[in-house]
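Chemist: Structure here, sequence nowhere to be found:
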C-alpha cells in the first residue's frame, strides 16, 4: 500500500510495520500510547517517556546524530522522523534503509493529522481515533477556560549562551497563542539568537518564560535575569508541554491551567 507523510512524500509498505525505529521523543511517547510498544526496536537517547523504554530498546544516538549502522542492523520496517528534530541528511539516509515517515508539526490540527496517519499505517485506527477525540475534548475545554483571560506579553527562552528564543512559525509559538500569551518576538522566525538588551527596548513585557528544555533552565537563572528585569515576572516552564506534540497534549492543557493560576 502507498502512504503519504506530512511532507507529502509517498512511501510504500507491503504489510503493517512490525519493527519501528523512532527518531523523535514526543512521537515515541505517542507510539506507546497507541499500543505499539512491542513494535518499537530503536529510539534516541532523548526518548525519555515512558522512562522504562531506555532500558528496553536499542539506543541509536540522538535526534541530530544517529548511528546509521545500528539502524541498518535493526532491520526496521519503518523509520519515523520529524522535519524540525532531524536533519535533511538523516532523513535521506533513513530512506535508503527502509520506508520513512516525516512529520511536520506547527499546530494541533497537524498533530491530529499525524495521529490519524499513524492509525492507518500501524493498523491501530480505533486507538488513534480515541486519542484524537480526547485531545479535542481537552482542547475545547481549555478554550472555554482561557476565554476570559487577559492577553499577556511574553518571551519564551530555550537556550542560554547564546540566548535563544522561540519565535514565529513554531509549535511553541502556536501553543503560546492558544494560551493568550502574545509572543513579543513573533516578528522573527523559528529560534533566533537575541541580545537581552532587545527586551529592554520593548515597552511592556509581562512574563519571561524559561523552558526546561532543550536548555535546562533552573531557579538560579531566574535570579540572574531578575536583576536585569526587576518588574517582569520570570517563570520556569515545562518545555515538554509547550513543544511535545502527540499524546503529550492529553496532559498539556491541565498544565496550562495550572500555569495560568500561578501567574
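Modeler: In hand now; what should we look at? Quick caveat: nothing in here was measured; it's all calculated off a predicted structure.
Chemist: rest of the way, CA atoms for contacts and neighbours
Modeler: Noted.
Chemist: Mind jotting down where the helices sit in the stretch 1-150 of the chain?
Modeler: With DSSP state H, counting those that start in this stretch as the criterion, the stretch 1-150 of the chain has helices at 25-33, 53-56, 68-74, 88-95, 108-121, 125-146.
Chemist: now the ones you listed as CSV including mean neighbour count and distance to residue 170?
Modeler: Shown next, in CSV, are these (neighbours: other CA atoms under 10 Å; distance: least, CA to CA, whole Å):
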stretch, mean neighbour count, distance to residue 170
helix 25-33, 22, 15
helix 53-56, 15, 28
helix 68-74, 14, 28
helix 88-95, 15, 18
helix 108-121, 19, 12
helix 125-146, 16, 18
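Chemist: Take those and lay them out in CSV including distance to residue 247.
Modeler: As requested, the helices of the stretch 1-150 of the chain are arranged in CSV below (distance: least, CA to CA, whole Å):
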stretch, distance to residue 247
helix 25-33, 5
helix 53-56, 16
helix 68-74, 25
helix 88-95, 23
helix 108-121, 9
helix 125-146, 7
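Chemist: Residue 232: which of those is closest?
Modeler: Closest of the helices of the stretch 1-150 of the chain to residue 232 is helix 125-146, at 21.8 Å (criterion: CA to CA).
Chemist: I'd like the distance from that closest one to the chain centre, please.
Modeler: Distance, stretch centre to chain centre, for helix 125-146: 17 Å (CA atoms, centre = their mean, to the nearest Å).
Chemist: which residues are in contact with it?
Modeler: Identification of contacts with helix 125-146 by CA atoms under 8 Å, 6 or more residues apart in numbering yields 34-35, 112, 115-116, 118-119, 178-180, 247, 249-250, 253, 257.
Chemist: Show me the two of the residues you listed that sit farthest apart.
Modeler: Pairwise over those, using CA to CA, the maximum falls at 35 and 180, 34.0 Å.
Chemist: More neighbours: the two, which one.
Modeler: residue 180 (18 against 13; other CA atoms under 10 Å).
Chemist: How about the contacts made by the more buried one?
Modeler: For residue 180, the contact set (CA under 8 Å, 6+ apart) comprises 146, 149-152.
Chemist: any chance of the residues you listed in TSV, with distance to residue 164 too?
Modeler: Converted to TSV, the contacts of residue 180 look like this (distance: CA to CA, whole Å):
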residue	distance to residue 164
146	28
149	28
150	26
151	23
152	20
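Chemist: Just among those residues, which is most surrounded?
Modeler: Highest neighbour count within the contacts of residue 180, by other CA under 10 Å: residue 152, with 18 neighbours.
Chemist: That one: what's it in contact with?
Modeler: Listed by CA under 8 Å, 6+ apart, the contact set of residue 152 reads 180-182, 205-207.
Chemist: From residue 204, how far off is it?
Modeler: 10 Å (CA to CA, to the nearest Å).
Chemist: And here is the other one:
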C-alpha cells in the first residue's frame, strides 16, 4: 500500500501493479492507479477501516507528506516504512530501498542509475539565474532551504533568492520585490497557478520573467524524476 502519490507511481513503474492494494485519492499517476487499487483517503486523512480490511503486508509513506498521528496509528497494526527526502541522493536511495522491500531490486537499481545519469549530464548554461519558486497564494508561500524543490532548483541552474529561509515560509509582496529574482516560477501544484496569476506577480516584479512550471517535475521524487533533467534543461 502506498500513501504517497510519487511513490505510488514508482511502484507501478517497477512492475508491481498487482501487489498494490491501496492508494490515496491524490495518486493520479498512472491514470489507472485509483481503479486498480482501493482508495484509502488522502495523504493526511486515512480511512482506517478500509486499510484494516485490506490488511497490507507493507505500507509505504513519507515523513513530510503524511501526518504523524495517522502514521503512528498504522504502525501499531502494520509494517510501515517512511521515506524522508530533501535531496536527489535521498530520492535515489528511496527508489533502491523501495525496490528491495517490494521485490523489484534490480529494476529499481537500474531506474535509480538512469535518473542519476540524466542529472549528471545536466549542465547549467552560463551563470546561475536567481529565482523564486512559489507553491501557494494567499498567503504567498515559497520553497526555501531544506526542501526537495530547493535541491532541484540548484541542479537546474537556479539560485533560490529565499535560500536564507527554511522549508516553506510565507512571504510578502514587499519581500519578493526586495529579493528581485530574475525568474519567478509558479508551481502547477499544490496551488493551481495559471496564466491568470502571472499579471499579479508582474506588478510586484516588473523586470522578472514569470511562468507556470510543472510542479511534479520539481517535487515528485519517484520515477517521474526520469523526466526532470530534460525539462530543467529546456526551462533554462
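Modeler: Yep, that arrived. Everything numeric in this text was worked out from a predicted model, so none of it was measured.
Chemist: Would you mind reporting the TM-score between them?
Modeler: Here the superposed chains carry a TM-score of 0.97, computed using TM-score structural alignment, normalised by the length of structure 2; 236 aligned residues with a CA RMSD of 1.1 Å.
Chemist: nearest to residue 81 of structure 1, of the helices of the stretch 1-150 of structure 1?
Modeler: Going by CA to CA, the one of the helices of the stretch 1-150 of structure 1 nearest residue 81 of structure 1 is helix 88-95, 6.9 Å.
Chemist: against structure 2, where does the closest one fall?
Modeler: Alignment of helix 88-95 of structure 1 against structure 2: residues 68-75, by TM-score structural alignment.
Chemist: residues in contact with that stretch?
Modeler: Under the criterion CA under 8 Å, 6+ apart, residues 44-46, 80 lie in contact with stretch 68-75 of structure 2.
Chemist: all strands for structure 2, in order.
Modeler: In structure 2, strands defined by DSSP state E lie at 22-23, 38-39, 59-62, 80-83, 129-136, 141-142, 158-160, 183-187, 209-213, listed in chain order.
Chemist: In JSON lines, list these along with distance to residue 117 of structure 2.
Modeler: Rendered in JSON lines, the data for those read as follows (distance: least, CA to CA, whole Å):
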{"stretch": "strand 22-23", "distance to residue 117 of structure 2": "30"}
{"stretch": "strand 38-39", "distance to residue 117 of structure 2": "34"}
{"stretch": "strand 59-62", "distance to residue 117 of structure 2": "25"}
{"stretch": "strand 80-83", "distance to residue 117 of structure 2": "22"}
{"stretch": "strand 129-136", "distance to residue 117 of structure 2": "23"}
{"stretch": "strand 141-142", "distance to residue 117 of structure 2": "29"}
{"stretch": "strand 158-160", "distance to residue 117 of structure 2": "20"}
{"stretch": "strand 183-187", "distance to residue 117 of structure 2": "25"}
{"stretch": "strand 209-213", "distance to residue 117 of structure 2": "23"}
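Chemist: Pick the most buried one from those strands.
Modeler: Greatest average neighbour count among the strands of structure 2 goes to strand 22-23 (a mean of 27), per mean count of other CA atoms under 10 Å.
Chemist: Against structure 1, what's the mean shift for that strand, could you check?
Modeler: Comparing strand 22-23 of structure 2 with its match in structure 1 after superposition yields a mean distance of 0.6 Å (mean CA distance after the TM-score superposition for structure 1).
Chemist: and that strand, how far out from the chain's middle?
Modeler: Here strand 22-23 of structure 2 is found 18 Å from its chain centre; the criterion is CA atoms, centre = their mean.
Chemist: Read off where that strand ends up in structure 1.
Modeler: By TM-score structural alignment, strand 22-23 of structure 2 lines up with residues 42-43 in structure 1.
Chemist: before we move on, what about stretch 163-172 of structure 2?
Modeler: By TM-score structural alignment, stretch 163-172 of structure 2 lines up with residues 186-195 in structure 1.
Chemist: Return the set of buried residues in the matching stretch.
Modeler: 190-191, 193 (16 or more other CA atoms under 10 Å).
Chemist: quick one: the match of helix 88-95 of structure 1 to structure 1 mean distance?
Modeler: Superposing on structure 1 and averaging over aligned pairs (mean CA distance after the TM-score superposition for structure 1), stretch 68-75 of structure 2 comes out at 1.1 Å.
Chemist: so what's the nearest residue to residue 219 of structure 2 once chain neighbours are set aside up against?
Modeler: In space, and not counting its chain neighbours, residue 219 of structure 2 is closest to residue 149: 5.6 Å by CA to CA, 6 or more residues apart in numbering. With contact set as CA under 8 Å, 6+ apart, residue 149 of structure 2 has these partners: 86, 143, 218-219.
Chemist: Map residue 149 of structure 2 across to structure 1 for me.
Modeler: Per TM-score structural alignment, residue 149 of structure 2 is aligned with residue 172.
Chemist: What does residue 86 of structure 2 correspond to in structure 1?
Modeler: Superposed on structure 1 with TM-score structural alignment, residue 86 of structure 2 falls opposite residue 106.
Chemist: so that match touches residue 176, yeah?
Modeler: No - contact criterion CA atoms under 8 Å: residue 106 of structure 1 and residue 176 do not qualify, at 12.0 Å.
Chemist: When those two are compared, which one has more neighbours?
Modeler: With neighbours defined as other CA under 10 Å, residue 106 of structure 1 and residue 176 compare such that residue 176 has more, 21 against 16.
Chemist: Could you report the separation of the spatially closest residue to residue 11 of structure 2 that is not a sequence neighbour from residue 106 of structure 2?
Modeler: The shortest distance from residue 11 of structure 2 to any residue other than its chain neighbours is 6.8 Å, reached at residue 17 (CA to CA, 6+ apart). Separation of residue 17 of structure 2 from residue 106 of structure 2 (CA to CA): 17 Å.
Chemist: cool, residue 47 of structure 2 as well?
Modeler: Applying CA to CA to residue 47 of structure 2 and residue 106 of structure 2 gives a distance of 33 Å.
Chemist: next one: residue 25 of structure 2
Modeler: 29 Å.
Chemist: again with residue 150 of structure 2
Modeler: Counting by CA to CA, the gap from residue 150 of structure 2 to residue 106 of structure 2 is 30 Å.
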